[in-house]
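In: sequence and computational prediction follow.
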Amino acid sequence: MAVVRADEHGRSAALDGLIPLTCNEIQRLFITLVVRPALGAAHRLGWSDWRRRHKARSRAGHHRLRAVPA
């Protein structure tokens, strides 16, 4: 998982509007897609994209608020 995470952080994730995958998310996706596929892979991958996009928007908003001079 550490190798996948390092590779993920090496590429530019800002282009697709997503934050890089975290170790926890890589583990969660591996378990749900390979070990115990309860729901469809498309559902899990869609959830991961939604979560990462949401976190990217939250991070950008936080940085935008912190950059405004008081």
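Out: That came through fine.

In: for the rest of this, base every contact and every neighbour count on C-alpha atoms.
Out: Will do.

In: show me where this protein has helices.
Out: 2-10, 23-30, 41-67 (DSSP state H).

In: second one coming, line it up with the first:
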Amino acid sequence: MTLPEIRRLTTRLTRPPTNLIDHVLHWSYWRRRRQFQARISHYKRRGHTPPETAHTSEQRPLQY
């Protein structure tokens, strides 16, 4: 086993389980906020006016 595998196993065995739904929702909200901030920074760095600067919950999801 590698050191990262051992660390992950140790962490998984010693930490109390997280509430999966709360964790996923929190992570999703955090990710969308960061995507929005990155988009705004991208436009500002290049000297352009950002498109809609509405709140993240009002933003359409990015298309991949």
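Out: Good, I have the coordinates. The model shown is predicted, which means the values in this text are computed figures rather than measured ones.

In: superposing both, give me the TM-score.
Out: After superposition, the two chains reach a TM-score (TM-score structural alignment, normalised by the length of the second structure) of 0.47; 37 aligned residues with a Cα RMSD of 2.5 Å.

In: grab the longest helix from the second structure for me.
Out: helix 20-45.

In: hang on, the earlier thing: turn the helices of the first structure into CSV, including mean neighbour count.
Out: Shown next, in CSV, are the helices of the first structure (neighbours: other Cα atoms under 10 Å):
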stretch, mean neighbour count
helix 2-10, 13
helix 23-30, 15
helix 41-67, 13
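
In: follow-up on the earlier one: could you list the buried residues of the longest helix of the second structure?
Out: 32, 33, 36, 40 (16 or more other Cα atoms under 10 Å).

In: out of those residues, the closest to residue 4 of the second structure would be?
Out: Using Cα to Cα, residue 32 comes nearest to residue 4 of the second structure of these, at 28.1 Å.

In: gap between that closest one and residue 43 of the second structure?
Out: Using Cα to Cα, to the nearest Å, we find residue 32 of the second structure at a distance of 17 Å from residue 43 of the second structure.

In: same list (the buried residues of helix 20-45 of the second structure) but as JSON lines, adding distance to residue 10 of the second structure.
Out: Output for the buried residues of helix 20-45 of the second structure, formatted as JSON lines (distance: Cα to Cα, whole Å):
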{"residue": "32", "distance to residue 10 of the second structure": "30"}
{"residue": "33", "distance to residue 10 of the second structure": "31"}
{"residue": "36", "distance to residue 10 of the second structure": "35"}
{"residue": "40", "distance to residue 10 of the second structure": "39"}
